[in-house]
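Peer 1: heads up, no residue letters with this:
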């Protein structure tokens, strides 16, 4: 191959290649053109293989010419490919349409359910946090001292008996651990750890040896504690009234405070609400116990009852969940029945807020 003939051949080849690229009508055709031109067995590769057959003085010029053709052909390929991709996208936009009015297909988020107890837990935290209460937690396994003694519960009290409390085996020193029977030990731990003012709620699991339609060996409580120098029973009544109005999502709620007795509060009261709050007028429903913290409890925690005073209250999360959402059997809460959970559970997107509504 002479240098003149080679130059003419190269010029003709370039025109041929560019014409084939321009003629490609879709992305599949442009890919075939690319392979035919730039592939391992393509036209450019064939030209480079002839480089060794040329005289030494022609190789440099020939190789430079082939590389220049390769660059221009590659540029033409990319340009044509981009043009065809744009055309393909435009065609898809014309042919493929989505009906945005169709309902969203249910998926994992729609299938999952929040347990009513977890929902009520979050509702209570939302309400009390808005009042300025902090959330305090403690262990499920407690000492007899924190669960009973420091709460002014005497040794002969029925709550200490084994038919009501789950005890562990005695230690070598005679002390015993228990599964906490209430979350009141969290109140004790808080008073021992920090000085007033104190304003906490203590939600969590508690354990008692009891089981029937309205009682289970494990259930959930939420307790509240306020300690400072000026808190009085009027504050307690206001907090409970505001909680009930927010929790049952009503503008007004009737409340009845009945005298009672708890070792850790004096005076002590049980609280009933008018069943109008849950759509059952003419009835009273007991929902919680409360009272002013007993001076002995303050002394047991190193606080001077002549200086500090406060109130405490406690209620069952499971019970108020049953009242609000019309659940009749507490045992179903812990049965693990997916049918029950799908019926009574809440969407994961139903996050309770005071502004948006607690129950979604």
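Peer 2: Cool, the structure landed. All values derive from a computational prediction rather than experimental measurement.

Peer 1: CA only for contacts and neighbour counts going forward, please
Peer 2: Fine.

Peer 1: quickly find the element holding residue 260.
Peer 2: Using DSSP states H and E, residue 260 sits in strand 255-262.

Peer 1: what about the helices in the stretch 51-200 of the chain?
Peer 2: With helices called from DSSP state H, counting those that start in this stretch, the stretch 51-200 of the chain shows them at 56-95, 108-111, 116-130, 144-147, 184-193.

Peer 1: re earlier: now do the buried residues in the strand holding residue 260.
Peer 2: 255, 257, 262 (16 or more other C-alpha atoms under 10 Å).

Peer 1: how about the first one: what's its closest non-neighbour residue?
Peer 2: Take residue 255 and drop its neighbours on the chain: the residue closest to it by C-alpha to C-alpha, 6 or more residues apart in numbering is residue 273, 4.4 Å away.

Peer 1: putting a second one here so we can go through both:
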């Protein structure tokens, strides 16, 4: 038998071996392996094509034709097997992954209020029940409203108390507190008596840590009228604390300094976790700071349109995030703006 006849016999054997191997294929991965082994560049039938030039000229055409027939037969068998494998895979999935349409669907996740919003609403609701009205003021403020009219002139050392975000426009900044709203509210109402709540976001350029953020909510509380005293301020804060925390909770006022109030005080609330005995939340002191307050400075009253000889008033600044931290035992203020669903879903 000549060399050409040997190759023809080998082609028949190659075809049979490939068909036998294809019959055992059951999945897509094995099918890909078969394709590489029997129709890839290194496959036996493909090697025959490279040997045709060495075959006798008389048999060269016959060998080439036979090799093409084997290759086409294997490609046809592969296509048929691919279809069979896809159908088998689909059939298995239909059995293994069938859906029972009578089962109840998964309940959707419902949105909820942010803990800072809960505290803000709690503060505002209680103060509205006490006779205060909400007044909104802009977050982008003028230097005049944010400092000058609040008795903090340019180059006054008290400005160091607020790390300010200035804009590229001279005299325009992000408000460092909600106190500029005092001027806007007083000028709108004066000379009539005023009781207002000014909630909103404040901004300070400072390093963030567990108790400080560069943005935070504040609620300014202001009352102006004839004969308003420091006793009225203390009574308002005490009533608010009783409404928000417990009828039995105690407060205390510590002397402090704010340029726009005189006298000024820091507000502490008796730790409602330990009842003033000292614990980890109050760091053993028995008291928790919740804000600052004081009687509105006569200069600020005058800038707001009131005659300080006829009117007096008080102001207090409360931090909803700080109150939420105390109320819900939150240890790090950065959690409020981290957008971590695991934290937010707890409220």
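Peer 2: Done, it's in. Quick caveat, the model's predicted, so the values are computed rather than measured.

Peer 1: quick revisit: check the mean deviation of the strand holding residue 260 of the first structure from the second structure.
Peer 2: Compared with the second structure after fitting, strand 255-262 of the first structure deviates on average by 1.1 Å (mean C-alpha distance after the TM-score superposition for the first structure).

Peer 1: okay, the lengthiest helix in the second structure sits on what stretch of the first structure?
Peer 2: Identified as the longest helix of the second structure according to DSSP state H is helix 57-96. Following TM-score structural alignment, helix 57-96 of the second structure has no partner segment in the first structure.

Peer 1: tell me the buried residues in that helix?
Peer 2: 59-60, 63-64, 66-68, 70-71, 74, 78, 81-82, 85.

Peer 1: same list (those) but as a markdown table, adding distance to residue 147 of the second structure.
Peer 2: Formatted as a markdown table, these follow (distance: C-alpha to C-alpha, whole Å):
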| residue | distance to residue 147 of the second structure |
| --- | --- |
| 59 | 103 |
| 60 | 100 |
| 63 | 98 |
| 64 | 95 |
| 66 | 96 |
| 67 | 93 |
| 68 | 91 |
| 70 | 91 |
| 71 | 88 |
| 74 | 87 |
| 78 | 82 |
| 81 | 81 |
| 82 | 78 |
| 85 | 77 |
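
Peer 1: which secondary structure elements does the longest helix of the second structure sit against?
Peer 2: Counting contacts by 3 or more C-alpha pairs under 8 Å, 6 or more residues apart in numbering; DSSP states H and E, helix 57-96 of the second structure is packed against helix 3-23, helix 28-39, helix 44-51.

Peer 1: tell me the angle the last one makes with helix 28-39.
Peer 2: Looking back up the chat, that one is helix 44-51 of the second structure. 20 degrees (axes from the mean of the first three to the mean of the last three C-alpha atoms, to 10 degrees).

Peer 1: can you give me the offset of helix 44-51 of the second structure from its chain's centre?
Peer 2: 63 Å (C-alpha atoms, centre = their mean, to the nearest Å).

Peer 1: name the residues that touch it?
Peer 2: Under the criterion C-alpha atoms under 8 Å, 6 or more residues apart in numbering, residues 7, 11, 14, 38, 39, 40, 41, 64, 67, 70, 71 lie in contact with helix 44-51 of the second structure.

Peer 1: cutoff 10 Å now
Peer 2: 4, 7-8, 10-12, 14-15, 18, 37-41, 60, 63-64, 67-68, 70-71, 74 (C-alpha atoms under 10 Å, 6 or more residues apart in numbering).

Peer 1: same question for the first one.
Peer 2: Contact with helix 3-23 of the second structure is made by 30-31, 34-35, 37-39, 43-45, 48, 51-52, 54-60, 62-71, 73-74, 77-78, 81, as judged by C-alpha under 10 Å, 6+ apart.

Peer 1: can you pull the buried residues of that helix?
Peer 2: 4, 7, 8, 10, 11, 14, 15, 18, 19, 22.
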